[in-house]
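Peer 1: heads up, no residue letters with this:
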């Protein structure tokens, strides 16, 4: 497998003090920027908790040069990118990803909002209400409160024990003292010497450096201001403590090892191989999972959390702690040479497959000699006795080592790369083995890169067997380490497995998948569901609601013998296709072409009630296109493109009815539609539905007022040259399910370009008339008689 180009970033410090990291990766389709400010929640004056997070929000509200409708968030969304920000204890990050052609304009908007925020009092009052809503959600979120609870064993005077979320009471925007503090914080920290910019993209290093310099020139110049060192994490000789809640034992260890050394330790703590900690805990029925992670790292201080999912049959915190420290003793006395080589391979492989944004955020490095020394010193400080058990270090991940190289087959005689994408899915199917006609290899994507995708879809006579995801946990981790993201999705009686990433390990991953599934003769206990905020619970339930099939009771679940499966591969070279066909022959169930069975709800208003633990109103509205035609899909995609920013501006910014407000096109079970989502701490479901009706009723005038429809910007997002392989493959899978040809991307690109304002007006009328139906998924009963409760 070819080594990644420039595996390590080029580090520079520009004349104004801005630190820059540049990553050149020709395989990327997009560019990304991550701007880190060395200031976070713990750098705020004690009188104003939440000020840093509040400022982060305010910066997105527009500037004189780029008002909100032209600011970074609206610009990135308009061009199909992704954008966000995050305020942590000692850092604040702003990050976005865009196509190459629009990246410079994105950087210009980021620089301007950092240097010239508007900070008007009206903006602050409105945004304070957003933080109040986030605070209410944070105070009710189990995971957020767990993080608070995990810190209770630390020293009382450490800022990790303090309140930093920010709410209506802690952000008195009418106070002159608060306004001075806000502007002082911005002036002190938001200048060039306090910032680090990381860029990743396919451009040359020279071009990336020129972009960094242009960005730097727009910043407010200033020196680096060292951040105040925090007090000790714990007072006295203790370095650790335990926290037990909700069938989890958390072993918290405080230390001063470098982050990369701790990541190295966590990698092997989390390993599920025989002879390791998890294997021993499972054998003794003490725990079912282990997850070690770094909760905090700053100025030589670190907090390590080792999370044990307890086995209800035997919950002995004392035994678990003893085994943990015995394993740590063994690990401290082991030879790490092979593990260091494996760790370096893992980091290199991740850099080879990461998208632009993940690559720009990646600061992982191999474990240095200084890191080894620091990690050994940290383990020595725990005063570990000699180990007693016969532990083993985990073996090498075989998926990281490429198989024997085979001759790469070329194109069919007379065929050139220009012919790709001209075949139908049915023609692609004919190239498969006769006995595996349900396994198709699409030619819509070029096979001359390292990446590809494989989709495997099973349909059962009754419910999907339980516990499949836990059974694949080890395989998923090994596949991820090898550069293949393996994910699963259950929808009623259907089960979908997706593989995205490097195509070379995929046949071996598929072989292991077949072995795992063939061992799943008996139903396994499903894992405990992870608590989610209400809107995420609804998103999780949406596909099953759209399928129109209720999950079967456990006793009615079918076996693998009656299951049927089909598959679609994209971007895979001939050699990988041949190896995948061989491996697929061992998959359980019968290969068969599974018919697409859409659930039309034309003209209906269906309401699905989903129970959530939240007291806040949360609602999803999914509006399918009137038909499965590509013309309808192209028109509705453009309609979603036009209304996305105004919908957010109206409901989130102007009306302040919720902090989770979004809209866009979604494809669910092969069906394309417009999805609207709102979660609100103050507005009822009835109020949300009313605002949705009002907004959709104003669409005709919105379309008429729009100076530019954005056909070209949207169409460019659907070319194989601009789409990352994973996104292109996902679109092709839904196209295959809906019966479209493998020329789907080219056709969609052309149709979006040719849509007119009249086409959009017709689509808006169809949307308001529920021509394709309206499907509402909410955490409460239907609000009036216009809605029919779904069965």
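Peer 2: The structure has been received and is ready for your questions. All of these numbers come straight from a predicted model, not from anything done at the bench. Numbering: from 1, shown residues only.
Peer 1: can we go C-alpha only for contacts and neighbour counts from here?
Peer 2: Fine.
Peer 1: what's the neighbour count on residue 121?
Peer 2: 12 (other CA atoms under 10 Å).
Peer 1: who's in contact with it?
Peer 2: 173-174 (CA atoms under 8 Å, 6 or more residues apart in numbering).
Peer 1: so how far is residue 175 from it?
Peer 2: 11 Å (CA to CA, to the nearest Å).
Peer 1: put this beside the first:
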């Protein structure tokens, strides 16, 4: 919860060399978070070597004076329960890590050494260039990256935003490696100085010793000179009032309307852009989205996103278009400007601003589990923009309604100050962007269009939201009842089970309510699954406008499918949540989608499924793995055919059959009394007389031990990818713990050997992968340069050799054991996380609700000799089931002669028995 962060008590100081420091105390936290912002982003790349800042960021991980081996800093921090990462943005680069509090005094000097004395060894740089080249190639077919490059080419070419930020081998190899090394060292010396650095630390460690440590560690950093930031305008007049047509790789129809603005996002007192995006992005009745959906022109709208920097901000209004909407873009723009007019007129009614301020205050006051590492990175950067006193106020509610500030902001939302991007197949284009070869065209917006937008037609169906009926006045905590600290079954009858647990940990006026419907009619065949997907999409569409007011008042809901049927989950403030849940349950039984809704959502399902076939190869392999191992999960390639066949009548028939008989399980957890939960359970039972079915099993395919199964996944991508999945022989505590332990042991060396040293690909990693709680491990590589045979040989060669030589890691066992125990014994970080954990326990019939505790006890009692014996059994390849999934890309197919290749999904499932 946010109360663990005490911004009001933050400490700020500046070292004599100019380095700014912020320390924010965290109450009762065992982890510290550290972020260093450096004013050395890609804006500062020399034009002769674009991407140099990005290469330097990578270079800092390749060894320093105190830790000369590549990635030594990663290994050191991981051994202390943490992780380190970095990114290069526009104006700033950022380096950040987290670790156990007790390790911070030892790790901070290593962090400083990495930042200040990088070796930039020529041989290591040569390998890292190939890593960046792999990263570049990996993103070449990414529509977002292609869109970003077109953005760069359609702004002021004299502004540094126009530079290519990533870099690639062809750029870096234009000069000898020695010259590139010299350029990196010069760049580092010029920009990695105290005047360009700001350090933010979130930690429970006391401030005074920390101040001394920081001063000692970073006091010797050269002061240097502040980096210049007097950039020319991001857009000249010729870059505004234009329309840009872009042809994507995936099937998509979008229109993005961009309003170029000054840095209004930095106005933390009035927050004018928050207010404007709050109203423009409204999804309730009368909203811009509701009106455009009613005309069947758009399916979604997002307002407020866009690039931003210290002195500029793009405010985007992004529309996801229907086929009909693509032909009515002018009418959509007119409706947008009509709604902007309404917002301007609303300034006569300041209550809307005040209501938004209250919502903002409630969200921060009762925020659950803020992501502290990204937050620390934000605050490190804030020190370049705001004074220390201002920083303490950034997360406070808006100071006051200021009509003049809001009017000034709205005056910039005018037709001469827009850039309109349309993204769709078949648009006319006359040029290609650099590096990514995306086709696009640019034309001025006709004067007739701008004239129409200055005086848009008034739409009676557009109106601003009324007062929010879900905004409560009482957010009090209920009295604790000792009998309900863990879930108790409060109602049980044939076809229905209701559980309740009270929050005794977070003291929050929030809670979660889960419902799971196991409906056999939705699982009979692919056609039934397709009908379910479309039906749920139609329902979500129908509910969106009706219950949007609840969403922005802190009452959220999600309706989604699962292997055995579908689920409904509500969360947020307990005030009125049961009322919302009851309304949504009623809607499940009473809402009947129209034929028009069906046709639209069917088309969107097809588009989504077809786009999933264009995902990166590694993503496709993991998706297919879930399909093969989880018996009731279907592949997009099969669902496409079933969705295409689905008729409106069939969808209605299957959904009605599903609602005629189902098994319903519910769980209420949070700030309610047992009496409230019991009364709610009675209401649920009364409202669901058809809850008369039985729970459906979630079967898992059992891979044969001693035999390798191979499965090819078609992919349009040129990269090859291989995933080796090892399935444990059972879901016992010991098998689960051994998977967790061995994956932790092998994770870092697998990455360092196969990515850093051998440069096999950009996407390299390992993972603990359970399916329906059955444990397993995965090892994966995606490569633009190597064949599937070579990749699999490297994976298996490394893996089974390491399993045989696992004794090498005996010295690390105590650290790995400590980190695993910390993960398993860590308290739930938020009420919602605890709710989800308890709900999963109910789903797996773990009625003791202590599996993590049991796993921790097993880890604590484990000897390294037991690990060695178990690893040797895996190395003999007779204990675990093995599945190799591969996408060949531009290479020859994998040699599968050492096992059995089964490409057909149905055949694979018929071939393998079940757990």
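Peer 2: Yep, that arrived. The shown structure was predicted, so the numbers you read here are calculated from the model rather than taken from an experiment.
Peer 1: Now do the end-to-end distance for stretch 755-768 of structure 2.
Peer 2: Counting by CA to CA: the opening and closing residues of stretch 755-768 of structure 2 are 19 Å apart.
Peer 1: Just give me the longest strand of structure 1.
Peer 2: Ranked by number of residues, the top strand in structure 1 under DSSP state E is strand 287-298.
Peer 1: and it, which residues are buried?
Peer 2: 287-294, 296-297 (16 or more other CA atoms under 10 Å).
Peer 1: so, if you compare those, which one comes nearest to residue 384 of structure 1?
Peer 2: residue 292 (18.7 Å; CA to CA).
Peer 1: about what we covered before: adding distance to residue 366 of structure 1, write the buried residues of strand 287-298 of structure 1 out as JSON lines.
Peer 2: Formatted as JSON lines, these follow (distance: CA to CA, whole Å):
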{"residue": "287", "distance to residue 366 of structure 1": "31"}
{"residue": "288", "distance to residue 366 of structure 1": "30"}
{"residue": "289", "distance to residue 366 of structure 1": "26"}
{"residue": "290", "distance to residue 366 of structure 1": "23"}
{"residue": "291", "distance to residue 366 of structure 1": "21"}
{"residue": "292", "distance to residue 366 of structure 1": "19"}
{"residue": "293", "distance to residue 366 of structure 1": "18"}
{"residue": "294", "distance to residue 366 of structure 1": "17"}
{"residue": "296", "distance to residue 366 of structure 1": "20"}
{"residue": "297", "distance to residue 366 of structure 1": "18"}
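Peer 1: Pick out whichever of those sits closest to residue 332 of structure 1.
Peer 2: Using CA to CA, those come closest to residue 332 of structure 1 at residue 292, 16.5 Å.
Peer 1: Tell me the residue in structure 2 aligned with that closest one.
Peer 2: With TM-score structural alignment as the criterion, the equivalent of residue 292 of structure 1 in structure 2 is residue 303.
Peer 1: how close does the nearest residue to residue 65 of structure 2 once chain neighbours are set aside sit to residue 38 of structure 2?
Peer 2: In this structure, residue 65 of structure 2 finds its nearest non-sequential neighbour in residue 117, 5.9 Å apart by CA to CA, 6 or more residues apart in numbering. For residue 117 of structure 2, the distance to residue 38 of structure 2 equals 15 Å [CA to CA].
Peer 1: same check, this time on residue 178 of structure 2
Peer 2: 25 Å.
Peer 1: quick one: which of these two has more around it?
Peer 2: For the pair residue 178 of structure 2 and residue 38, the greater number of neighbours falls to residue 38 (26 against 11), based on other CA under 10 Å.
Peer 1: I'd say the more buried one and residue 200 touch.
Peer 2: No: shown here, residue 38 of structure 2 and residue 200 do not form a contact pair, counting by CA atoms under 8 Å, at 11.6 Å.
Peer 1: The stretch 401-550 of structure 1: strands as residue ranges?
Peer 2: Counting by DSSP state E, counting those that start in this stretch, the stretch 401-550 of structure 1 has strands at residues 439-442, 451-459, 484-491, 494-502.
Peer 1: The ones you listed: which one's closest to residue 306 of structure 1?
Peer 2: Of all these, strand 484-491 comes closest under CA to CA, at 24.2 Å.
Peer 1: May I see the buried residues of that closest one?
Peer 2: 484-486, 488, 490-491.
Peer 1: Turn those into JSON lines, columns for distance to residue 160 of structure 1.
Peer 2: Below are the buried residues of strand 484-491 of structure 1 laid out as JSON lines (distance: CA to CA, whole Å):
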{"residue": "484", "distance to residue 160 of structure 1": "36"}
{"residue": "485", "distance to residue 160 of structure 1": "34"}
{"residue": "486", "distance to residue 160 of structure 1": "35"}
{"residue": "488", "distance to residue 160 of structure 1": "36"}
{"residue": "490", "distance to residue 160 of structure 1": "39"}
{"residue": "491", "distance to residue 160 of structure 1": "41"}
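Peer 1: from the residues you listed, which two are the most distant?
Peer 2: 484 and 491 (22.7 Å).
Peer 1: Tell me which residue lies farthest from the centre of structure 2.
Peer 2: Ranked by distance from the centre of structure 2 (CA atoms, centre = their mean), the top residue is residue 448, with 41.5 Å.
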